[in-house]
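In: Here is a sequence together with a model predicted from it:
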Amino acid sequence: MKENTTRPLSAEERLEWIRLIRSDKVGPITFYKLLERYGTAAAALEALPSLAQRGGAPRFRLHPKDATAREYDALEKAGAKIVAFVEDAYPPLLRHLEDAPPLLFVKGHPHLLSKRAVAVVGARNASVAGRRLAHQFAADLGKGGLLVVSGLARGIDAAAHEGALPTGTVAVVAGGVDVVYPKENAALYDALCAQGAVISEIAIATQPQARHFPRRNRLISGLSRATLVVEASPKSGSLITAKMALEQGRDVFAVPGAPQDPRAQGANQLIRDGAILARSAEDIFEAIHDQISPALKEANHIDFTVENTKIADPVECDEARGELIESLSTTPVSVDELIRNCQFSPASVATALLELEMAGRLERHPGNRVSMLYDT
């Protein structure tokens, strides 16, 4: 659960948020669990070593303060802005994700992130016709008042950004916000920084790696009311973006193509599986016309500035931890189910799970599920 009110972060808080999200075993979901439990990043950072120790780890590595300061300074030197989950500039639809990034790093114009958005994605080895279609779709979507989101890859992504540059487009990248990838899109990257925006949740100066792209894809779909796939092979990363969009409760559109073209097989399969066929931008406008008001469930309010007072005593937490270790396996199970099947309070279970996670013995999964890690 994450708060749905906004407030600006101070410079000191920004440093603390960076340090917390960069600390060992702290991902976005755990970040919010810690702030829900302790109220502030500073309090969570102070508690992490003892949490890990109670969970069975002899030591815990907090992200170094000097490394945090260097990252903060590098962001400023690169001209990147920090947008926190609790701030007005944070993209409204992205807040609905369970694993929404606590911090986004933005080069360009952060105000664009508040616009209603549609993602346009597709094949890197796109055909000339596919690139032309992506460019036209993006231009028409932009003229209709929508922000076009894509991933700055070659092919369909680049064509979509180029088509929407005059009206507003955002690139989500799989490395640091200052890293141009692929190099052939350097001019487009510069244009996006000048006229649109480039965003990332990954530390500045980080080179893109294979494991970063699924994380990047969830942001592309998470920013957007709908995702349009123009061309995609059966193993295209664009299909991962489409799958994530569906899991996030968003619409998926696809442009049909010739059955003989491998680059059309992914989009054709999406249509066969229920994606909305898109012939032009009008099909997208028609489908989302009635969705001006967000149809997605609002997140429950949690005040991240106040420590949660519903906390069990250490003895009860110790007992809960022992029972959880016995009950859990490598198969993910719902936290709600764990609470229903034990005699301990939700606060005790939540604290014990945090302790096991910080000790590297437990893994969190989407849908508020957890599993044990027996190989650590």
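Out: Right, received. Where do you want to start?
In: drop to CA atoms for contacts and neighbour counts, all remaining ones
Out: OK.
In: can I assume V86 is in contact with E13?
Out: No - if you go by C-alpha atoms under 8 Å, V86 and E13 don't touch, sitting 11.5 Å apart.
In: Put this next to the first one:
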Amino acid sequence: MQIEERRNERAEIMNQEIRDAYTLWLCSLKGLGSASLYRLWKESGEDPDFAGVWYRMAGEGGGAGMTNRLREILRRGRKESSPQQLMEQLLNQNIHFVWPGNPCYPVRLKNIPDPPFALYFRGRLPEEKQPSIGIVGTRMASPYGREQARRFASELSAGGMQIISGMAKGIDGIAGRGALDESDASFAVLGSGVDICYPKENQDLYEALCERGGVISEYRPGTEPEARLFPPRNRIISALSDALLVIEARERSGTLITVDCALEQGKDVWAVPGRVCDAKSAGCNELLRQGAGVAVSPEAMLEEMGYRTARTGKLSQSVRKTKSPVDRKAQKGTVSYTELEKCILCALDSSTAQSVDEITDEVSRKMHRSCSFPELLRAMMKLAAVGAVKEIRVGKYISC
């Protein structure tokens, strides 16, 4: 039975890789933007094989209802490249690709007003269950702003937060470096392809993020940085963040675009106060006047957001760095687990009960394939039998 399950798992992984390759091909076609790609996917009923269908239709001269413009885009694209070639080129550059039909696509992006259809990254993506804070600010930072960016990023990172920034000159770049001083949970969203470092002065940061954290973009590899590409990427910075922190921003700063995105997405906005006579802090001070959270210290932020207590300085359960259930069971040496069972244990914790649907989604993401309900239920029953998980309410589980 296990051999058959493993065969099915490998087959599903291969199917996902094939679907990703065809979707990558579709996303590479000039003339098809994110909105068009979403429309084609939705019209297919969110068929995971929709891109492969379009590729085959292009080879057959198109289908009923296809516009002449779309027919020409597909015909030209099929002539210029193949899905397998494009995916091989991407992997040779250590670039990964996800889209909404891939279980690794970030959940945080799915419900924003204008989610990116394609997402390219080097390194890795932010963890779904680990809290994150976006840090943005002026490119022309003062000594005060530079020190606060380093301090907040470093201490928030030490407190278990993932740090999201734009890797721009100034506050963004300093925050990215400050986070790496304490952990590997530092990520940058670029206004270019992920294979292009901009600005060049952040080359060392770019390389460190690729190796330890991640660089992310909705733009195709090879896309050069242009002024028009930076405002749209700001919505991804705020979407990947559970809250946004602004450190030094002028009254009409481009940083405030990210603030608008965060507010539209329902995220909390914080600002570091500055001198009332300092033009570089005018935007932050105005945000505070309008009701933004007052970021007087990283510890106060963590406490108010519910991740740390000021008295003990200890992390809350949601971000405390403890051994996973898998590690604890392995130490006892009493039970061996399948890959699926390990993923289930990693998805659960002892304090927050989760439904089967929530567990299924998390396990599918970790295993890079879809996990069926019967398959999950069999694994859950085995784990419950050995005392690794417990059903505390109907359909709600915790780890033991």
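Out: Great, that's in hand. Here the structure is a predicted model, which is why all the values come from computation and not from measurement.
In: Can you pull the TM-score for these?
Out: Comparing the two superposed chains by TM-score structural alignment, normalised by the length of the first structure, the resulting TM-score equals 0.69, with 287 aligned residues with a C-alpha RMSD of 2.8 Å.
In: returning to what we had before: and V86 and E13 of the first structure? which has more neighbours close in?
Out: Set side by side, V86 of the first structure and E13 show more neighbours around V86, with 19 against 15, by other C-alpha atoms under 10 Å.
In: To which residue of the second structure is the more buried one aligned?
Out: With the correspondence set by TM-score structural alignment, V86 of the first structure lines up against G101 in the second structure.
In: and D336 of the first structure, which of the three is it?
Out: Of the three states, D336 of the first structure takes helix under DSSP: H, G, I helix; E, B strand; the rest coil.
In: Can you report how many residues neighbour it?
Out: In terms of burial, D336 of the first structure registers 12 neighbours under the definition other C-alpha under 10 Å.
In: Need the counterpart of it in the second structure.
Out: Under the pairing rule here (TM-score structural alignment), D336 of the first structure has no equivalent within the second structure.
In: and the match of V86 of the first structure, how far is that from E9 of the second structure?
Out: Remark: distance between G101 of the second structure and E9 of the second structure (C-alpha to C-alpha, to the nearest Å) = 17 Å.
In: Also C27 of the second structure?
Out: With distances taken as C-alpha to C-alpha, C27 of the second structure is found 27 Å from E9 of the second structure.
In: Settle it for me: which of the two has more neighbours?
Out: Neighbours around C27 of the second structure and E9, counted as other C-alpha under 10 Å, are more numerous at C27. The numbers are 22 against 18.
In: correct me, but the more buried one touches A118?
Out: Yes - taking contacts as C-alpha under 8 Å, C27 of the second structure lies within contact range of A118: 6.8 Å.
In: helices or strands next to whichever strand or helix holds E12 of the second structure in the packing?
Out: Under the criterion of DSSP states H and E, E12 of the second structure resides in helix 2-27. For helix 2-27 of the second structure, the helices and strands in contact under the criterion 3 or more C-alpha pairs under 8 Å, 6 or more residues apart in numbering; DSSP states H and E are helix 50-59, helix 83-92, strand 96-98.
In: what's the angle from that helix to helix 83-92?
Out: Comparing the axes of helix 2-27 of the second structure and helix 83-92 via axes from the mean of the first three to the mean of the last three C-alpha atoms, to 10 degrees yields an angle of 100 degrees.
In: Buried ones in helix 2-27 of the second structure, by neighbour count?
Out: Under the neighbour-count criterion of 16 or more other C-alpha atoms under 10 Å, helix 2-27 of the second structure has 9, 12-13, 16-27 buried.
In: Could you do stretch 295-303 of the second structure as well?
Out: Of all the residues in stretch 295-303 of the second structure, those buried under the rule 16+ other C-alpha under 10 Å are A295, P298, E299, A300, M301, L302, E303.
In: Now do the same contact list for the fifth one.
Out: The reference is to M301 of the second structure. Taking C-alpha atoms under 8 Å, 6 or more residues apart in numbering as the criterion, M301 of the second structure is in contact with A295.
In: how much space between it and M161 of the second structure?
Out: In this view, M301 of the second structure and M161 of the second structure are 11 Å apart by C-alpha to C-alpha.
In: same question, the third one
Out: In this structure, E299 of the second structure lies at 12 Å from M161 of the second structure, with C-alpha to C-alpha as the measure.
In: and what of the fourth one?
Out: Distance of A300 of the second structure to M161 of the second structure, computed by C-alpha to C-alpha: 14 Å.
In: now the first one
Out: Distance check for A295 of the second structure against M161 of the second structure: by C-alpha to C-alpha, it reads 15 Å.
In: What lines up with S165 of the second structure in the first structure?
Out: Across the alignment, which pairs residues by TM-score structural alignment, S165 of the second structure is matched by S150 of the first structure.
In: So what does R228 of the second structure match up with in the first structure?
Out: In the first structure, the residue equivalent to R228 of the second structure is R211, according to TM-score structural alignment.
In: With R250 of the second structure instead?
Out: When the first structure is aligned by TM-score structural alignment, R250 of the second structure is paired with S233.
In: cool, L119 of the second structure as well?
Out: Across the two structures, L119 of the second structure finds its equivalent in L104 of the first structure, going by TM-score structural alignment.
In: Likewise for Y38 of the second structure?
Out: If you follow Y38 of the second structure across to the first structure using TM-score structural alignment, you land on Y32.
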